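Novice: kindly generate the corresponding structure for this input.
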Amino acid sequence: MNKLSFDTTGLAAVDIHAFEATCDALKNNFRVDVPGYIDFQLEQFEIFNHYKDLNIRDAYAIKHAGADSYMLYLEMKPNITSTKAELKRHCHYQPWALTYLKHDFGRVFIRTETLIDKIREIIFPIELDFKEDKPFSNRFYVLTDDKEKAHEGMTQEFRDAMMLIKETDFVLEIFEHTLIVGNRKPIAPEHACYLAEFVARLVAIK
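Specialist: Down below sits the predicted model:
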């Protein structure tokens, strides 16, 4: 496969260049294929609730031994309420990586922990902490609706894979067996590849 095709409908020249460069980077670093139709059920993820419209422009399977993960190019139209600057940003194109996990995690939300999170936890202890893994708990803010399921699913291997992420501005949500991760940045090779590397590590966990 020399080229990954993608839908150019409605794209400006700068967006076409970003899509093409990202496709080339994925192809050069991973075994990538174009899957058949898959309903990824993105409506089940709360992190997309503030978008009035969400479409998958393109989806690519990242091939692994025994399982696949996926890179999704999403077209996202935010709920616009006020400023002229917001009105100009009528849609965004972002890369998100998705994979399926062996464990049922319930619902989990993870991002890098902030000072505000640490203060909030003192008053409202709602975060899932791992007493046996202080470096992980100090770095990440983990919310869940089922602490037992999440704790069982977030094994040491899972937490080690998370600790290898060098970026600090990503968000991750798990709904039962499905994980999606992104950084809300525009489509670019470096963004897509670090997301793809992360889900590749998760797929490799036995």
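
Novice: going forward, measure contacts between C-alpha atoms and count neighbours the same way
Specialist: Noted.

Novice: do I have it right that Leu74 meets Tyr93?
Specialist: Yes. With contact defined as Cα atoms under 8 Å, Leu74 reaches Tyr93; the gap is 5.5 Å.

Novice: neighbour-wise, which of these two wins?
Specialist: Tyr93 (23 against 20; other Cα atoms under 10 Å).

Novice: name the element the more buried one belongs to?
Specialist: strand 92-100 (DSSP states H and E).

Novice: from the rest of the structure, what touches that strand?
Specialist: 68-77, 177-188, 191-192, 195-196, 199, 203 (Cα atoms under 8 Å, 6 or more residues apart in numbering).

Novice: tell me the buried residues in stretch 181-199?
Specialist: For stretch 181-199, the neighbour count (16 or more other Cα atoms under 10 Å) marks 181-183, 186-189, 191-199 as buried.

Novice: sorry, slip of the keys, the one I care about is stretch 39-54.
Specialist: Leu42, Phe45, Leu54.

Novice: here's the other one to compare against:
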Amino acid sequence: MNFNSKEINYVKLFTFSEEQKKQVFKVYDRLCKIYNVSVIDIKDSPLFLFKPLVENQNFVPQICYLIKSENNSFYLYIIIRIVHYKGKYSDKTEEFLEVWGIKKLDEDFGDILIRKENFSNKITELFKTFDIDFNDDPQFSKTFYVLGENEAQARIFLSQSRRRLLKSFPDKDFQLEVKNNILSFGLPKKLSIPRVLEISKFLKDI
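Specialist: I've put the predicted structure just below:
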């Protein structure tokens, strides 16, 4: 393991189980083989621009990696996700790790939200004209639901190359949000090396 103990506050690691610590170390080692990786204070990253994320008590950021690749950089976060289940006789709580990413963009695109198209979105679409369709890309419009504060800015952001990148991402359950010139991207699923690498590559290419 090539993990540099000086790079991280070990107090953070005490919040993890032994199995979670192993996952964190494996993620770090794998990323270091591909990118230039440094651990930074979460407060020094753009995460807090996304208040719906940081104000969610079930979404607890623990570690922030600053990832650099050539002239490109982005942030990856190790998150503790807390899920509550209501049972017939008692409630149950489960914690697991997720990976989330943030990247600064070259332009201000306002507020944009992109999710996988589903039935509830279709119902909303019947009553509100929030969804932005791309007539030249029916596959994209059929697959994704796009909400934009400014339709023109959203269309500029969703260039043909970016739409192609989104369509090629292997797991369509991702959540993408843009706040001005900051992009947030993640999968609400358990941490795994393949998911970390997929999200990292996406953030590098977007």
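
Novice: so what number do they get for TM-score?
Specialist: Overlay of the two chains. TM-score (TM-score structural alignment, normalised by the length of the first structure): 0.82; 198 aligned residues with a Cα RMSD of 2.6 Å.

Novice: picking up where we left off before, farthest pair in the buried residues of stretch 181-199 of the first structure?
Specialist: Spanning the widest gap among those are Pro186 and Val199, at 18.9 Å by Cα to Cα.

Novice: quick check: the aligned residue for Gly110 of the second structure in the first structure?
Specialist: For Gly110 of the second structure, the equivalent position in the first structure is taken to be Gly106, counting by TM-score structural alignment.

Novice: how much space between the most centrally placed residue in the second structure and Phe14 of the second structure?
Specialist: Central residue of the second structure (Cα atoms, centre = their mean): Gly186, 2.1 Å from the mean position. Using Cα to Cα, to the nearest Å, Gly186 of the second structure is found at 24 Å from Phe14 of the second structure.

Novice: how close does whatever residue of the first structure lines up with Leu165 of the second structure sit to Glu167 of the first structure?
Specialist: Matched by TM-score structural alignment, Leu165 of the second structure corresponds to Ala161 in the first structure. Here Ala161 of the first structure is placed at a distance of 13 Å from Glu167 of the first structure (Cα to Cα).

Novice: got the contact list for Gly186 of the second structure?
Specialist: Val99, Trp100, Gly101, Phe174, Gln175, Leu176, Ile199.

Novice: conserved subset of those in the first structure?
Specialist: Counting by both residues aligned by TM-score structural alignment, their matches' Cα atoms under 8 Å, the contacts of Gly186 of the second structure that remain in contact in the first structure are Val99, Trp100, Gly101, Phe174, Gln175, Leu176, Ile199.

Novice: burial count for the counterpart of the third one in the first structure?
Specialist: For Gly101 of the second structure, the aligned residue in the first structure is Ala97 (criterion: TM-score structural alignment). Here the number of neighbours of Ala97 of the first structure (other Cα under 10 Å) works out to 28.

Novice: what's the nearest residue to Ala97 of the first structure if we skip its chain neighbours?
Specialist: Met71 (4.5 Å; Cα to Cα, 6 or more residues apart in numbering).

Novice: how close does the one you found get to Leu11 of the first structure?
Specialist: 19 Å.

Novice: which of the two has more neighbours?
Specialist: Met71 (25 against 12).

Novice: and that one, what's its match in the second structure?
Specialist: Using TM-score structural alignment, Met71 of the first structure sits opposite Leu76 in the second structure.

Novice: Leu66 is in contact with that match, correct?
Specialist: Yes. Using Cα under 8 Å, Leu76 of the second structure makes contact with Leu66 at a distance of 6.6 Å.
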